[in-house]
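Asker: what follows is a predicted protein model with its sequence.
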Amino acid sequence: MFHKILIANRGEIACRVAATARRLGVRTVAVYSDADAHAKHVAACDEAVHIGGSAPKDSYLRWERIIEAAKATGAQAIHPGYGFLSENDAFANACAEAGIAFIGPPASAILAMGLKAESKQLMEKAGVPLVPGYHGSDQDSALLQREADRIGYPALIKASAGGGGKGMRIVEKSEDFAAALASCQREAINSFGSDAVLIEKYVQRPRHIEIQVFGDTQGNCVYLFERDCSVQRRHQKVLEEAPAPGMTPELRAQMGAAAVAAAKAVNYVGAGTVEFIVEQPPEGGMRFFFMEMNTRLQVEHPVTEAITGLDLVEWQLRVASGEPLPLQQQDLRIHGHAIEARICAETPDNNFLPATGTLAVYGKPAHTQFERGTVRVDDGVREGDTISPFYDSMVAKLIVHGATREEALARLDAALAEIRIVGLSTNVQFLRHVVNSRAFAQADLDTALIQRESAALFHQDKVGRPLAVAAAVAQTLLAERAQERADPFSRRDGWRPHGITVRRFDFDYLGEALQARLSYLHDGALQLAFGDVSGVLAFDALPPDGSGTRMDLRFNGQRQTVQTWQIDENVHIFCALGATQIVEIDALAHAGETAHEGGRLTAPMPGKVVSFAVQAGDAVKKGQALAVMEAMKMEHTIAAPADGTVAELLYAPGDQVNEGAELLKLSTA
């Protein structure tokens, strides 16, 4: 076993590797960028080395600096994590040349499987079923268009060197192909350094099922069963589970054997994942087709750990140090069911736009971390940390395990309900909607589940206006009570010797202006009214659970244990029903402000301007694409909010812009 390793990554996966290394008595070295100087993964390791600027190209992708850091600290091996350099064959070669073990497969296997087109040609020779497509080296755009037309629509354009859902476009009809190809190639060159693509028939109602494989230097190779990763948004996984619902022992054995054959064909060593598209024909059953092999540890590896009882990072370290696999195929068993939810900083109701900001509040359910448990949370952030635009938007992974899928689902929803994040937008409530949707609950799975169930997943208000207003008013009253002194004039309960005192509260809830009136009755009761809602408001403070205000709230026929935080005018509300926020408007603070400022188009988040599709003077229609921005390695299209004329472009392609920066001026009628 190694004495010291360097972890060439950041965030959650760096902390994950460090946890296993510490348990095995292996010392660790972290690397970090300017933005990560105070990050959790730096504190999790025994040593840390600064390697460059905040952008990945200036730090985590500078493998020569990483190898220098390994040499300087005496690290015997480098663990690449996932993303960044984990599937870079040149980096694996450089490690070997420097006499440093690469905790992953040999460079030859990365090269063979890393290019999607070449790997599919390998699989074709091995007799593994493939989806009809074009995997050739000729990248002439006219040829690619002809191939797509030949294969038929809908067609899928995929970056040949891609992964992680980036560099992929679904094309519904021939006339959309050229624009989709250009966008896909731009994203591919920025993410992977190559704009080569392959074209495939887009399989309809497909499931994404992958097989975890593991090989050693003695020639042994096993599969650690499957994971179903069908629930996806923008081709990126949202929920992963194991075992796959509906999987038969016969199909599992077939897919496992195919995955092992694929790994052995490239002399694979270490952890890898063979991904399959699984078709669900109307007549029933499932047919699988090879999609790609990820030559690294996957983000979703904890669900495999949960059902097998194994530590896959420990296996990685042992195999990389020359040990044989700890177990053989006949020793492996499935125990129960596990589901992983990726908690991301994003806004699902706005096309999953990535979000940035500070984790002002970050509360989690009772859990284990980086090790198996009924509820497990793996993360690389702490309360007070910032989610920056430089890296992936994932905040944490929530993994639950149960004896059955139904038990795991119940535990997942209960754990999600206990998460408290304030300071930026996340997908936590969206995940709860998915988990409770008919399709997911009944395992009616395919990669279009989110689109199919969109009516039940987006723009949902589970808390509701009455409870939100009541919680905001009750929180204000509890805060006032906390400031009261023995002096009766410090009280703000509205007492007077005759008549009824009425207080006004102004709110904005989900874009709707609300005016609430709170009446202090002579018997001490409180009457709250707004719109067509009116009723007695009652609440009691509960013992605190961390920060925030906890209360037993009763209003409008509902009784909920509610927890709130107020940051500026925003009141963040959490209860068993869900979470929401309401703006409590301070009228004096907004006196004199203008209500409307039209004709502007602003950057929805920090990023880089990729291109403009218009020029000054162009007439545009509502919904027309105006500009493309890149942030968090993804492209985002800025569309016209109304018909109008472009008055001025305020930036040029390549410019970095801040959130809220005005990109162009649009004159509207």
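Answerer: Everything's here; your move. Numbers count the residues shown, from 1 in each chain.
Asker: switch to C-alpha atoms for all contacts and neighbour counts from now on
Answerer: Noted.
Asker: what's the burial count for residue 433?
Answerer: 21 (other Cα atoms under 10 Å).
Asker: please tell me how far the nearest residue to it once chain neighbours are set aside sits from residue 398.
Answerer: Leaving aside its sequence neighbours, residue 433 sits nearest to residue 457 (Cα to Cα, 6 or more residues apart in numbering; 5.4 Å). Distance of residue 457 to residue 398, given as Cα to Cα, to the nearest Å: 19 Å.
Asker: quick one: which of these two has more around it?
Answerer: residue 398 (26 against 21).
Asker: and the more buried one, what does it touch?
Answerer: 340, 341, 342, 343, 375, 376, 377, 378, 412 (Cα atoms under 8 Å, 6 or more residues apart in numbering).
Asker: three-state assignment of the closest residue to it other than its chain neighbours?
Answerer: Closest residue to residue 398 apart from its sequence neighbours, by Cα to Cα, 6+ apart: residue 377 at 4.7 Å. For residue 377, the assignment made with DSSP: H, G, I helix; E, B strand; the rest coil gives strand.
Asker: how about the strands of the stretch 351-500 of the chain, start to end?
Answerer: Counting by DSSP state E, counting those that start in this stretch, one finds strands in the stretch 351-500 of the chain at the ranges 353-354, 357-358, 361-363, 375-379, 386-387, 394-402, 420-422.
Asker: second structure follows, compare the two:
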Amino acid sequence: MIKSLLVANRGEIACRIFRTCRALGIATVAVYSDADAGALHVREADTAVRLPGAAPADTYLRGDLVVAAALAAGADAVHPGYGFLSENADFAAAVQDAGLRWIGPPVKAIELMASKTRAKELMAAAGVPLLAPVDPAAATAEDLPLLLKAAAGGGGRGMRIVRDLGDLPGELTAAGAEALSAFGDGEVFAEPYVERGRHVEVQVMADEHGGVWALGTRDCSLQRRHQKVIEEAPAPVLPDELRERLHEAAVAAARAVGYRGAGTVEFLVAPGGRPYFLEMNTRLQVEHPVTEEVFGLDLVALQLRIAEGEPLPAAGPPSPVGHAVEARLYAEDPARDWQPQTGALLSLRVPDEPGVRLDTGYTGGDTIGVHYDPLIAKVIARAPTRAEAVRLLARALERARIHGPVTNRDLLVRSLRHPDFVGGRPDTGFYDGHLAALTAPGDGAAARLAATAAALAEAARGVAAGGVARFGAWRNLPSRPQARRYRSEPDGSEHEITYRSGRAGLSVPDDGVRVVAAAPDRVTLETDGVTRTFHVTVHDTRAYVDTASGAYTFTVLPRFTDPADRTEPGSLLAPMPGTVVRLADGLAEGAAVTAGQPLIWLEAMKMEHRVLAPASGTLTALHAAPGLQVEVGALLAVVTESSTDPSEEQPA
């Protein structure tokens, strides 16, 4: 039996696996990079081994260092989690060659499924339906739109949608470069892109005795940049015949490669209901909790027992009960091209209520850095029906207290309450069609009321510190109005709040607003006969206001603008901390550029971001170069605007 387990991963999934290990009496070993020295998964492990460096390529992707760490710590088994080396056949082989137990499928199964092109050939031979690949060199207009995909990886890296044949060569080059950077393999293939399809997958579990379970379906259609955002089990509105067909195809796929352990077979279901095989992930999925919740199983515990040689129960899997929905809470700004955010996570509290589960790798006080995926947590809700589970999850997210970097929390709440999602009609184009509405600024009146609460709480702190007691108590005349300014984050709207402090306490001149109570951390206001309570927390220049119906973040503004804050026109600033990975071809000082032209590519938190020319003109300064690490707001280049678009200039 396994006595000590090393998790070759970090963050949320490492913490998740450790939780099961504790329940089973298995000692735990963490590995960590220098950037993760104080991370939650390190604090929760019994033993931790340092991997010198910060970049994944120097740490979590160094299989030799991870194996050495397991041996040094006395572990007798290795669990890869997901991402990093979880689907690396060479790493699985190295673990076993070192005499350690591998918590995963056979090396041969990983090899067969590692290349999506080889996997498709294998699935075709097994009778699994799939999309026929398209030779990019022979593609015609009739083949459009096309989806380019990295052969050696997933997670949205190396994926491009091509709708114009003229864009195909450039997109092939870009996809190949991204795939090479992410997976060490630049092979890219093309297949037809199915508009408004559904991403449906089947969880499989197999033992070494020939037992294979299909543990229902999951719908993972709500995605940004081909990465999942909201998942649920079972997949809604699927005909029983199609559901059974997917189960059979998934079991056939597992048997075709002699699979063992936990795996996921992913399908794309076209609008007409026809399913196509996408890929098989030879590991535990990020979204596995929704399957656990409806089946009442611990999939990690099953993985460990299978690795110890136990068979799956002969009676088969339990019957699913109810519905579960998971939302991925990211440190990112959806309204600004999903830009990842970094900084101190000051508070992370999700309501501890029946049916609500939190899987996370962070606690309040931790820091979200630049080196890894911006996933903060997964919030899961389970209920007897889908409608109840969706409602419970939206409410839990709405009431959560999340202070720190900008997150996608509001987007998640609005997505869960959108009519298309509530009606069980999710598809992979959901955010393409609805993102603008889902990220539009909220109710301005509600935000102003929250800013009013922030101002009154700040004034109450002054009272508590003795401000009114020293001066106000001796005045017979009403006090002069005080004003404070706040900027809503991340939409940028500003609010100037005026209030008075006197013998009767704090008051505001706004019609219809009555101050019921005001303390430094809690303010109660009455408007139109309705009483609302606001919980206020201040960290430096940020004020966080939490209410029963949503949360607000404000930056406390100074009375006057600092001249040093001015930025020269045409300056290209880094939108997030990251690494410059490439520049536009021929980009140099003096080059003519066009408004909207991609000039610089930044990589941050496993995602690539383009920095565009703000106007047409001449590049008069260039401070970026491939490999350069930059902080948010760093000056990358300067474009001096011209009155004539360079693309319209005629040669002399």
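Answerer: Good, I have the coordinates. Quick caveat: nothing in here was measured; it's all calculated off a predicted structure.
Asker: circling back to that earlier point, of the strands of the stretch 351-500 of the first structure, flag the one that's most buried.
Answerer: strand 394-402 (a mean of 24; mean count of other Cα atoms under 10 Å).
Asker: which bit of the first structure covers the strand ranked longest in the second structure?
Answerer: For the second structure, the strand with the greatest residue count under DSSP state E is strand 212-224. Using TM-score structural alignment, strand 212-224 of the second structure lines up with residues 221-233 of the first structure.
Asker: mean deviation, the matching stretch versus the second structure?
Answerer: Taking mean Cα distance after the TM-score superposition for the first structure, the mean distance separating stretch 221-233 of the first structure from the aligned residues in the second structure is 0.6 Å.
Asker: next, the mean deviation of the biggest helix by length in the first structure compared to the second structure.
Answerer: Secondary structure of the first structure per DSSP state H: the longest helix is helix 465-483. Relative to the matching residues in the second structure, helix 465-483 of the first structure has an average distance of 2.1 Å after the fit, by mean Cα distance after the TM-score superposition for the first structure.
Asker: list the contacts for the nearest residue to residue 58 of the first structure once chain neighbours are set aside?
Answerer: Ranked by Cα to Cα, 6+ apart and with sequence neighbours excluded, the top spatial neighbour of residue 58 of the first structure is residue 52, at 5.5 Å. Residues in contact with residue 52 of the first structure (Cα under 8 Å, 6+ apart) are 32, 33, 34, 58, 59.
Asker: let's see it at 6 Å
Answerer: 33, 58, 59 (Cα atoms under 6 Å, 6 or more residues apart in numbering).
Asker: of these, keep whichever come out buried.
Answerer: 33, 59 (16 or more other Cα atoms under 10 Å).
Asker: inside strands: which ones of the contacts of residue 52 of the first structure?
Answerer: residue 33.
Asker: and of the contacts of residue 52 of the first structure, the nearest to residue 542 of the first structure?
Answerer: Among the contacts of residue 52 of the first structure, residue 33 lies closest to residue 542 of the first structure (Cα to Cα), at 42.6 Å.
Asker: roughly how far does the closest one sit from residue 255 of the first structure?
Answerer: Taking Cα to Cα, one finds residue 33 of the first structure at 40 Å from residue 255 of the first structure.
Asker: and what of residue 551 of the first structure?
Answerer: 52 Å.
Asker: who has more neighbours, those two?
Answerer: Using other Cα under 10 Å as the criterion, residue 551 of the first structure and residue 255 rank with residue 255 on top: 25 against 20.
Asker: aligned partner of that one in the second structure?
Answerer: So, by TM-score structural alignment, residue 255 of the first structure is matched to residue 246.
Asker: is that match in a helix, a strand, or coil?
Answerer: helix.
Asker: pretty sure residue 30 of the first structure contacts residue 46?
Answerer: No - counting by Cα atoms under 6 Å, residue 30 of the first structure does not reach residue 46; the two are 7.7 Å apart.
Asker: who's more crowded, the two?
Answerer: Between residue 30 of the first structure and residue 46, counting by other Cα under 10 Å, residue 30 is the more crowded of the two (27 against 14).
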